[in-house]
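Peer 1: no FASTA, just this:
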């Protein structure tokens, strides 16, 4: 399987059309949508997806491709002020899981963070997403904040999620 990683943009109309089709197909399952973006209600609405997160021009987005077929996504935002990067919306097409693709994407995002001299890489994961948690821990991430414990009555979108971090030193 020959996999490449390509940068895409939510500001490029060609990329937007492709992303809308791919994401709408992936998030036909409400459970998948909830695990990756608990702020969104089913059914998936691409415009809301973009409005919630991707209006921020600082986010860099990438797709994993097998030949010309998109099989995964991953995104990262850099905070130069505090030298922290945050990986988000890492998702692999169900047919391509357990083939090391999430690892490949996360390694790519971590490499970008290191290149920009970030000291910490964080990500948010829902407690029910055990395969993702296992992967992140295997890659050296540790629990930084459990929002269920620290924000028990919050309407914060992270409520119930765990924030993991990896020191990049």
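Peer 2: Cool, got the structure. Because the structure is a prediction, the values reported are computed rather than measured.
Peer 1: rest of the way, CA atoms for contacts and neighbours
Peer 2: Will do.
Peer 1: what is the helix or strand that contains residue 113 packed up against?
Peer 2: Taking DSSP states H and E as the definition, residue 113 sits inside helix 101-115. In terms of contacts (3 or more C-alpha pairs under 8 Å, 6 or more residues apart in numbering; DSSP states H and E), helix 101-115 is packed against strand 69-79, strand 84-92.
Peer 1: deepest-packed of those strands, please.
Peer 2: Of all these, strand 84-92 has the most neighbours on average by mean count of other C-alpha atoms under 10 Å, namely a mean of 22.
Peer 1: show me what it is packed up against.
Peer 2: helix 30-36, strand 69-79, helix 101-115, strand 120-125.
Peer 1: mind checking how far residue 138 is from residue 96?
Peer 2: In this view, residue 138 and residue 96 are 19 Å apart by C-alpha to C-alpha, to the nearest Å.
Peer 1: then this one, side by side with the first:
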């Protein structure tokens, strides 16, 4: 599989991967379902500190994710990660996260974070398998203050190796 920069020609396809209002909200910040017609070609925010990517299997897009750069906090956040629903449960999410770590780490910031809804057990499993660990509970509580929902916050601690140790 190969990570490539996102192009708007795939916007409608990626938007179709959102199967309910919760997934639309995670992808676009809007809660209408199906995906709002007015957002089908311009649903993502184009800002210099947000980089959008697609994971391809051959010529077929299979996953989407963003990297949010934060100069002020010296950190990167992986965000808006979604996998083609036909391929969920097959390890594509973990592969997408590991691919996104390439440009995230190359950006040179001191920390890489990800947030996830606590009930999204498959995503949490993929993030753990990709080297993410939970931030301390007090920090999680602090970061959730003012958020629309309470998230489970995780930071990248390094690559998982066969003996269970982390390599960073």
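Peer 2: Received, thanks. As the structure is a computational prediction, the values presented were derived from the model and not from experiment.
Peer 1: in a markdown table, list the helices and strands packed on strand 84-92 of structure 1 along with distance to residue 150 of structure 1.
Peer 2: Output for those, formatted as a markdown table (distance: least, C-alpha to C-alpha, whole Å):
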| stretch | distance to residue 150 of structure 1 |
| --- | --- |
| helix 30-36 | 20 |
| strand 69-79 | 23 |
| helix 101-115 | 27 |
| strand 120-125 | 14 |
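Peer 1: can you put the helices and strands packed on helix 101-115 of structure 1 in CSV and add distance to residue 114 of structure 1?
Peer 2: Shown next, in CSV, are those (distance: least, C-alpha to C-alpha, whole Å):
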stretch, distance to residue 114 of structure 1
strand 69-79, 11
strand 84-92, 9
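Peer 1: the ones you listed: which one's closest to residue 30 of structure 1?
Peer 2: Across those, residue 30 of structure 1 has its closest neighbour in strand 84-92 (14.1 Å, C-alpha to C-alpha).
Peer 1: okay, the closest one sits on what stretch of structure 2?
Peer 2: Under TM-score structural alignment, the alignment places strand 84-92 of structure 1 onto residues 75-83 of structure 2.
Peer 1: what does the matching stretch contact?
Peer 2: Stretch 75-83 of structure 2 is touched from outside by 17-18, 26-27, 62-70, 92-93, 97, 100, 104, 109-115, with contacts defined as C-alpha atoms under 8 Å, 6 or more residues apart in numbering.
Peer 1: if we can go back for a sec, out of the helices and strands packed on strand 84-92 of structure 1, flag the one nearest residue 62 of structure 1.
Peer 2: Once these are compared by C-alpha to C-alpha, strand 69-79 is nearest, at 5.4 Å.
Peer 1: which strands and helices sit next to that closest one?
Peer 2: Looks like strand 69-79 of structure 1 contacts strand 59-66, strand 84-92, helix 101-115 (3+ C-alpha pairs under 8 Å, 6+ apart).
Peer 1: quickly compare these and say which is most buried.
Peer 2: Most buried among those, counting by mean count of other C-alpha under 10 Å: strand 84-92, with a mean of 22.
Peer 1: that one vs structure 2, average distance?
Peer 2: Mean deviation of strand 84-92 of structure 1 from its aligned counterpart in structure 2 after superposition (mean C-alpha distance after the TM-score superposition for structure 1): 0.7 Å.
Peer 1: tell me the angle that strand makes with strand 120-125.
Peer 2: With axes from the mean of the first three to the mean of the last three C-alpha atoms, to 10 degrees defining the directions, strand 84-92 of structure 1 sits at 40 degrees from strand 120-125.
Peer 1: and residue 15 of structure 1, that one's in a strand?
Peer 2: No: judged by DSSP: H, G, I helix; E, B strand; the rest coil, residue 15 of structure 1 forms no part of a strand; its state is helix.
Peer 1: wait, doesn't it sit right on residue 6?
Peer 2: No: with contact defined as C-alpha atoms under 8 Å, residue 15 of structure 1 and residue 6 do not form a contacting pair (11.0 Å).
Peer 1: what about residue 20 of structure 1, which helix or strand?
Peer 2: Going by DSSP H and E, residue 20 of structure 1 is in helix 13-26.
Peer 1: how close does the residue nearest the centre of structure 1 sit to residue 82 of structure 1?
Peer 2: Per C-alpha atoms, centre = their mean, the C-alpha nearest to the average position across structure 1 is that of residue 89, at 2.1 Å. Distance of residue 89 of structure 1 to residue 82 of structure 1, given as C-alpha to C-alpha: 22 Å.
Peer 1: that'll do, ta.
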